[in-house]
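[1] The following block contains a protein sequence and its predicted model.
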Amino acid sequence: MLKKDTLFENIVSLFTLKGLEYIIGFITFPYLVHTLGPTYYGVITFTQSFINYFTLVTDYSFNLTAPQQLATTEPKYWGKIFTTIMYTKIIILGLCSFFIVLFITIFDNIFTNKILCFVIYLNVIGNVIFPIWFFQGIQKMRYITIVNIVSRTIATVLIFIFIKTSNDYILAALFLSITPIIAGCLSFFVLLTRYKFIFVKIRLSDIKEQIKYGWEIFLSIIFINIYSSSNVFFLGLLTNNTIVGYFSAVKKIIDCINGLLTPITQAIYPYINSKIKTSKKEALLFIKKCTLILSVGTGCISIGLYIFSDVLVNIFLGKSFISSIGLLKVMAFLPLITLLSNMWGIQTLIPFGYKNVFSKIVIKSAILNTLMIFFWIHFLEAEGVAYSMLITELFVTSMCYYKVKTKIK
């Protein structure tokens, strides 16, 4: 059973990490946007949106299923869980490496800069070797904090030393992509020195079992990505890199706000799973308290984003991104809506055993987004994507709330 003092320690550790990320982001994000400009920044984000599919596949559902398993089992079983998941991720990485070469070769008219694609693909490799899910599951977030601080600091220093003009966009992509690789190498040093016992022999049936266990959640994650991240890719296919740059810059601001909540949601997820084993009633009360407190804070932030959108765009993005002000107003309340869907979906439905219910919700949402997105892009371009995301997230949140109220007493 996870204790509240452990939960508090993990939240503090993750907030420390997020605080550093925001300090670094406050320095590097405006610098890259100003140096690269909308077009080259758009080239990077469009390519990242494509490579992100491979990151999702290699992550499978382990970022949710692994912490859940580790938090509810004894340490003597950690080795089997860890080794099985790492082998599975490496096998999937091998398949993804084959397919990325195939896609880039076949669709060379879309992916004209192959070097950039392979550079950003390093991020996929880094995510495979960085077992953040393990440290999250055993509630040792301070290790994640340390290795991330070191890796992000190295990448930031390299950006300011070498990125001077828009022609350095490939180097910029390289420095952004090597962060998880550095973090992964450092984390394995920690594992080999402190958790040697988790490296054990496994059977092929163990891999099959893990894949089967996480299949429904994996489908959910894929469909979530269709209506949350793939829109950048769709926008790039139907418009141009400059428009992608305008939209991606605003989405980066929204993602930063969402990132403020990540330390809390990452820390309470294994805590909720552990709490359910002893008292479902207490787990529900804990979820309700967290939802109320977080929604009030996030709501205030969303209101601030809407009111001060012009100021924020001028400060963080610059005059060349004035066209992004309207986008920020449309997307201002996404952090609040996303938080609520996370609390009622990931933090409630999944731990209480309703993985299939949550999966069906996100599949329907992805279909809804796909039906809308091309229509919106055709008439409103980037602003249309913003409206599509807003409508889809509202649908997800309302459906999760309805299912929680009807299925969990």
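    All right, it came through fine.
[2] alpha carbons only for contacts and neighbour counts from here, please
    OK.
[3] And stretch 147-155, what's buried?
    147-149, 151-153, 155 (16 or more other Cα atoms under 10 Å).
[4] Over to stretch 270-288?
    270-276, 280, 283-284, 287.
[5] Pull out the buried positions in stretch 110-125.
    111, 116-125.
[6] about what we covered before: distance to residue 371 and secondary structure for the buried residues of stretch 270-288 - can I get that in TSV?
    Listed next are the buried residues of stretch 270-288 as TSV, based on distance: Cα to Cα, whole Å; DSSP: H, G, I helix; E, B strand; the rest coil:
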residue	distance to residue 371	secondary structure
270	35	helix
271	37	helix
272	35	helix
273	35	helix
274	39	helix
275	40	helix
276	38	helix
280	38	helix
283	37	helix
284	35	helix
287	33	helix
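[7] Residue 343: which of the residues you listed is nearest?
    residue 287 (7.3 Å; Cα to Cα).
[8] Spit out the contact partners of that closest one.
    The contact partners of residue 287, taken as Cα atoms under 8 Å, 6 or more residues apart in numbering, are 272, 343, 347-348.
[9] Residue 220 now?
    Contacts of residue 220 by Cα under 8 Å, 6+ apart are 358-360, 362-363.
[10] What of residue 330?
    The contact partners of residue 330, taken as Cα under 8 Å, 6+ apart, are 306, 383, 386-387, 390.
[11] In helices, which of these fall?
    When those are checked against helices (DSSP state H), the matches are 306, 383, 386-387, 390.
[12] follow-up on the earlier one: which one of the buried residues of stretch 110-125 is nearest to residue 374?
    Among the buried residues of stretch 110-125, residue 111 lies closest to residue 374 (Cα to Cα), at 20.5 Å.
[13] so what's that closest one closest to, chain neighbours aside?
    residue 104 (6.0 Å; Cα to Cα, 6 or more residues apart in numbering).
[14] Second structure for comparison follows:
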Amino acid sequence: MSLVRKNIFVLFLIQGTNYIFPLLTIPYLSRIFGPTGIGALSLAQAIILYLVMVIDFGFNLTVTRKISIAYQTENQMEINKLYTHTIFMKMLFLLIVIGIIVICCQIIPQLINIKILLYIGFISLLGAVLNPIWLFQGVQKMAILLVPTTLSKLISLLLIFVFVKDKGDLNFAMFFNCLGLLLSGIISLYYVKKLNLAKFTRINYIFAKKITKESSYIFMSYLGSSVYTTMNTFIMSFFVSLKDIGIYSSADKVTTTAQSLMTPMHQAIFPHLSSFTNKDEYLVKLKKFGIILVGFAVCISIFIFLFAKIIVSILFGNEFYESYRVLQILSLLPIVISLGILFGQWGLIVIDEAKILGKIYIYAGFLHLTYIFLLLHFWGIYGAAISIVITESIVSLVLFLVFLKRISKLKS
């Protein structure tokens, strides 16, 4: 088995624990809390996920690429510097976002109602700081992460089934869901030290500023895309009830889980494409991996659309029946997003055009805001689903056109 195939396989297993374990709890939690409880839980988790994105700040792509290059040239000193300063900057961002969210929880009505859930979610934020998945990707030792990921998720799963029994246990459900990421981060750091993958070095503020600036273009792209992904749930909270958010979020969880099936391929192939030296060789590899990725995405989308009712019935129960219509609308996303990965992450980022990628996502975020409120007003959660599909489709089309233009100018 080639190194790329091995990494894809390992990442599939890791993603399996990240999403299959939670899927095992969804039928249980949905029937305990109902749409309203799940809506509150989903709103809090969406905001925490947004804050995790802020803390990651694009390092998961830019630093992975730099570590991959340093690893191939056996430059351990560079790896140590990247490891130290990435964790340092993420810790700094953690302190900033905690301060901001505490203030917001005192003045924004939608957050006041779920502030305890958000405070509990700070556990996930710390886990995001401590979990150096970008280091393991860069040195292509993803198999090591199987132990911390599986163990932490299993512990969280068992704790939910043992301690979450009725509607009053919503805080416990949030706590145990967040605990997994923290445990995974702690165990991962143990393996970094045990295997001597990287060591902490003295902080160099100039170097910290440099890697942060280089990652800012990726962060801006995430920030733009977050308007129509993670922040969509928060936007909905101003127009619909927590019950409707629960209905929508349940369908969204299914498509998010389905899309995550593509993540192992994306993460494993990205370092492999990043180190190309010849344009023609790169394009051959991009076409080969792209056909596999998009073909896989088409299968996922067709399956979700055809079996939406059955999926909703099994996972969420009769109270969530309306979710199936939302799910059918969102079933187009795996195809659209696979094209975004192909021409964005595997395309523009690899050929060092991250800056333009960030601009595309920022403009898409602003574009999304021009019709999301109108669609929410007339069609509620269905309008929200339609707006996401429209925006993601526009983004993928623009990424394709820009990539064609930029790659034609790239020297062989």
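    Yep, that arrived. For clarity, every value in this text was computed on a predicted model and none was experimentally measured.
[15] care to give me the TM-score?
    Once superposed, the chains reach a TM-score of 0.95 (TM-score structural alignment, normalised by the length of the first structure), with 404 aligned residues with a Cα RMSD of 1.5 Å.
[16] on that earlier part again, may I ask which helix or strand encompasses the residue nearest to residue 111 of the first structure?
    When elements are assigned from DSSP states H and E, residue 104 of the first structure belongs to helix 78-106.
[17] Check which helices and strands the helix or strand just after that helix is in contact with.
    Using DSSP H and E, the helix or strand that follows helix 78-106 of the first structure towards the C-terminus is helix 114-129. The contact analysis (3 or more Cα pairs under 8 Å, 6 or more residues apart in numbering; DSSP states H and E) places helix 114-129 of the first structure against helix 4-59, helix 78-106, helix 169-177, helix 179-194.
[18] can you tell which of those is closest to residue 252 of the first structure?
    Closest to residue 252 of the first structure of those, according to Cα to Cα: helix 4-59, at 8.8 Å.
[19] Please compute how far the closest one lies from its chain's middle.
    A distance of 9 Å separates the centroid of the chain from that of helix 4-59 of the first structure, by Cα atoms, centre = their mean, to the nearest Å.
[20] If you count contacts, what does it end up packed against?
    Counting by 3+ Cα pairs under 8 Å, 6+ apart, helix 4-59 of the first structure packs on helix 78-106, helix 114-129, helix 141-162, helix 169-177, helix 230-238, helix 241-278, helix 309-316.
[21] same thing but at 7 Å, please
    Secondary-structure packing of helix 4-59 of the first structure (3 or more Cα pairs under 7 Å, 6 or more residues apart in numbering; DSSP states H and E): helix 78-106, helix 114-129, helix 141-162, helix 169-177, helix 230-238, helix 241-278.
[22] ok, and for the fifth one, which residues are buried?
    What that stands for is helix 230-238 of the first structure. Neighbour count says helix 230-238 of the first structure has 230-236 buried, by 16+ other Cα under 10 Å.
[23] with the second structure superposed, average distance for the helix holding residue 104 of the first structure?
    Mean deviation of helix 78-106 of the first structure relative to the second structure after superposition (mean Cα distance after the TM-score superposition for the first structure): 1.1 Å.
[24] which parts of stretch 388-404 of the second structure are buried?
    388-389, 391-400, 402-403.
[25] same check, this time on stretch 162-170 of the first structure
    Neighbour count says stretch 162-170 of the first structure has 163, 166, 168-170 buried, by 16+ other Cα under 10 Å.
[26] what about it, how long is it end to end?
    This stretch, stretch 162-170 of the first structure, spans 11 Å end to end (Cα to Cα, to the nearest Å).
[27] Show me what that stretch is in contact with.
    Around stretch 162-170 of the first structure, the neighbours that count as contacts under Cα atoms under 7 Å, 6 or more residues apart in numbering are 35-37, 40, 116, 172.
[28] ok, so of those residues, who is nearest residue 242 of the first structure?
    Nearest to residue 242 of the first structure among these is residue 40, at 7.7 Å by Cα to Cα.
[29] Just give the number of residues close to the aligned partner of the closest one in the second structure.
    Under the alignment (TM-score structural alignment), residue 40 of the first structure maps onto residue 37 of the second structure. A total of 21 residues lie near residue 37 of the second structure under the criterion other Cα atoms under 10 Å.
[30] contacting residues for residue 37 of the second structure?
    By Cα under 7 Å, 6+ apart, the contact set of residue 37 of the second structure is empty.
[31] Next, work out how far apart it and residue 385 of the second structure are.
    For residue 37 of the second structure, the distance to residue 385 of the second structure (Cα to Cα) stands at 21 Å.
[32] try residue 32 of the second structure
    From residue 32 of the second structure across to residue 385 of the second structure, the span is 26 Å (Cα to Cα).
[33] Of those two, which one has the most company?
    Shown here are residue 32 of the second structure and residue 385; by other Cα under 10 Å, residue 385 has more neighbours (27 against 18).
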